[in-house]
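**Q** quick one: sequence plus predicted model below, questions after.
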Amino acid sequence: MSALSKYASRATGFYWQRNSLFFAAIVGLSQPILAFEQTDIPMTPAKWLAKGDVSFQHDQAKQPILVVNKGYAELKNTDFSNGTIEFDTKFVGERITGITFRQHDDAADALYFRPSADCAVSEECIQYMPTAHHLFEWDLYGQYQTRAPINTDGWNHIKLVLSGARMNVFVNGAHVPTLAVGTLVGGFPDGSIRLHGPASYAHLSIAPNVVDGLPAMASSDAAKDDPRYVRHWLASKPFVMPSRMDATLQENTGIDPIYSSLPKQTASWKPVALDPGGLVNLTRWYGDAQIGQAITGIWLKTTINADRDQIKHVEIGWTREVWVFVNGKLAFQSKNLYGIKGASKEPGGRLSLTNGSFDLPLQKGANQVVVAIDDNFAGGQQHWGWGVEMRLADTDGIRQSGGAVAKANAPNAF
């Protein structure tokens, strides 16, 4: 099975069957499995699989600690699902690090720390996000980041409570969750645990099924039943986006794509299931799809049927460069390049429906909406998540459906 097929199958099954998965966990139809019996986990080589620069040491009090300078340490023979994970961690300056859990191959859920002197007021101090293809999707899930009482000079106590689709995080003895995640989207109900570097770790304990009353069901997804979100997308295969150096931004940017270069063959297009929030998460489906230093692009398309000629206002969130066409004509284009002055949209270069908006001219009948998007991160890199979401101002006089997508994918659609 190809990597894309693997992620397509997993993502579709996970999101369409989320409720039944976690209901089964509640009533005991599918019990989580732990391959160890003890609660306290020794920081010794026998318990950990080290990948990278990892060592087992002792602190001044002769207590064992796990030091991850680069890479990660994975707890051996572990299939953790629900319960409480606690540990102490000491950061290395302001370098980013964290823990991944429910890990399967190269996909997981992750809690990451950005330690800094202003963590008490910085909304970027800690963040939850999924990972796919070994890539951290920071910029697709900016809603799950917040401030935290982090100590940058000493040890910090971290407590994770995991119950089905939810997680509460408590930092340094907080009585209320420092971060509450209503929908975990990593893709698996259980899996292994990894501690990432650079950081030191001590006093790891795991209490299976101790969830402090945290519900297992995902919080409601406002976009799921909101017909304003543009959905039923078909995606092309990734391609190399022609690029040039932008003299103003001093960055390599994509050259405006030519609409006529859209793939013509039906087999070139595949349906893409949405993440919660109406998000087309291209990282989940394609990774960064990087080819050397070239910028990677993808075409997306869908059909909107209108009962009359009209104009619909559209809110759009995306990373990194985007072009929107309707019936072959360019309706919108813009950039959201993280950290680049003049090309980074609020909030902070992350994906949000506040990134931009435009008017979409619709004709009576079927209208083909096409998006070209690339994964052009600042400095020529391609990572931290790429995707798009679109929401119409209203649905008066229009219709979207899976049937409309099938029509758009017909051989004569062009």
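**A** Happy to help now that I have it.
**Q** when you work out contacts or count neighbours from here on, use the C-alpha atoms and nothing else.
**A** Fine.
**Q** centre-most residue in this structure?
**A** In the chain, the centroid-proximal residue (Cα atoms, centre = their mean) is Glu137; its distance is 3.9 Å.
**Q** which parts of the helix ranked longest in the chain are buried?
**A** Looking across the chain with DSSP state H, the single longest helix is helix 3-16. By neighbour count on 16 or more other Cα atoms under 10 Å, the buried set for helix 3-16 is 7-8, 11-12, 14-15.
**Q** over to stretch 196-203?
**A** In stretch 196-203, counting by 16+ other Cα under 10 Å, buried: 196-203.
**Q** which members of these are positioned in strands?
**A** 196, 199-203 (DSSP state E).
**Q** and which of these is nearest to Arg399?
**A** Arg399 lies nearest to His196 out of these, by Cα to Cα, at 46.2 Å.
**Q** once you drop chain neighbours, what's closest to Ala11?
**A** The shortest distance from Ala11 to any non-neighbouring residue, by Cα to Cα, 6 or more residues apart in numbering, is to Gly187 (6.4 Å).
**Q** helix/strand/coil for Gln143?
**A** Under the three-state scheme (DSSP: H, G, I helix; E, B strand; the rest coil), Gln143 adopts helix.
**Q** hang on, the earlier thing: which one of the buried residues of stretch 196-203 sits closest to Trp323?
**A** Nearest member of those to Trp323, counting by Cα to Cα, is His196, at 36.6 Å.
**Q** try this one next to it:
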Amino acid sequence: MIPVILPLVLAACALTTPVLSGEVTVLDLTRLAAGQEWKIENRSVQAVVKDGKNAVQLDARPNDGLAWLPGFSFENGEIECDILGRSQPVQGSFVGVAFRVQDEKTFDAIYFRPFNFRVPERRAHSVQYVSHPDWTWNRLRAERTGQFEKAIDPAPDGDQWIHARIVVRKPKVEVYVNGAATPSLVVDELSPRTGGSVGLFVGNFSPGTFANLKVTAEK
């Protein structure tokens, strides 16, 4: 399917309108930094310019953090985002994108562990799918070992921006990193949800920096 490109900066009037098939919606992260329209759970957010990108930065706190747009509806299509984490400390960077968001406890997410990207014994844990509240990373690792987390090839630099393209065509989810032709992760969703919002995710004690969040809808 080749979508018709209809660029749209999300405004207040669009918040309760589903994304139409073929539309490209650029989610306005400046509104997130200004505390407008977005809902933020367990983080503070500030606008930053990082490596020439206009971005937002979520701070580090205990437990997961989430920022999403209430009323925004996404079913199938593509989500793209530039994401910056950090390679140190170990267990100090969990950064990604949430979808199927119902509230701060109920969502699916694809997230990255930059501290694992180039460490041979940990590379297999570089990119992760989760479906909260039921399927957390630790439950998946214990019960579905190796199925919902993979390495990224070629391995990115954990201290540099990555570009993530997440293709959602229920039940399939594919994750492409830095323009790669082959997905780093392919999974079937574990959630029965078919809609929900889109947002930014950071994990326990993790900050995260994000830019250029874009959604392309499909039927």
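**A** Perfect, thanks for sending it. All values reported here derive from a predicted model rather than from experimental measurement.
**Q** would you map the helices across the stretch 151-300 of the first structure?
**A** Taking DSSP state H, counting those that start in this stretch, the helices of the stretch 151-300 of the first structure run over residues 282-286.
**Q** and what of the second structure?
**A** For the second structure, the helices defined by DSSP H cover 29-33, 137-143.
**Q** out of these, which comes closest to Lys105 of the second structure?
**A** For the helices of the second structure, proximity to Lys105 of the second structure was assessed by Cα to Cα; helix 137-143 is nearest, at 14.2 Å.
**Q** which other residues reach that closest one?
**A** Applying Cα atoms under 8 Å, 6 or more residues apart in numbering, the external contacts of helix 137-143 of the second structure come out as 128-130, 147-148.
**Q** can you do 7 Å?
**A** By Cα atoms under 7 Å, 6 or more residues apart in numbering, the residues outside helix 137-143 of the second structure that reach it are 130, 148.
**Q** same check, this time on stretch 183-197 of the second structure
**A** Stretch 183-197 of the second structure is contacted by residues 68-75, 99-102, 131, 148, 150-153, 170-177 when judged by Cα under 7 Å, 6+ apart.
**Q** which among the residues you listed count as buried?
**A** 68-75, 99-102, 131, 148, 150-153, 173-177.
**Q** what's Ala217 of the second structure aligned with over in the first structure?
**A** Residue correspondence to the first structure (TM-score structural alignment): Ala217 of the second structure is matched to Pro208.
**Q** also Val97 of the second structure?
**A** Using TM-score structural alignment as the criterion, Val97 of the second structure maps onto Ile99 of the first structure.
**Q** I figured that match hits Ala108, correct?
**A** No. Contact criterion Cα atoms under 7 Å: Ile99 of the first structure and Ala108 do not qualify, at 9.9 Å.
**Q** more neighbours: the two, which one.
**A** Set Ile99 of the first structure next to Ala108 and count neighbours by other Cα atoms under 10 Å: Ala108 wins out with 30 against 19.
**Q** on that earlier part again, relative to Ala98 of the second structure, how far out is the counterpart of the residue nearest to Ala11 of the first structure in the second structure?
**A** Aligning on TM-score structural alignment places Gly187 of the first structure opposite Pro192 in the second structure. As judged by Cα to Cα, to the nearest Å, Pro192 of the second structure and Ala98 of the second structure stand 15 Å apart.
**Q** please identify which of the two sits among more neighbours.
**A** Each of Pro192 of the second structure and Ala98 has its neighbours counted (other Cα under 10 Å); Ala98 has more, 26 against 9.
**Q** ok, now which ones touch that one?
**A** 107-110, 198-201.
**Q** try it again with 6 Å
**A** 108-109, 198-201 (Cα atoms under 6 Å, 6 or more residues apart in numbering).
**Q** include distance to Phe115 of the second structure when you put the residues you listed into TSV, please.
**A** Output for those, formatted as TSV (distance: Cα to Cα, whole Å):
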residue	distance to Phe115 of the second structure
Asp108	22
Ala109	18
Val198	25
Gly199	22
Leu200	19
Phe201	17
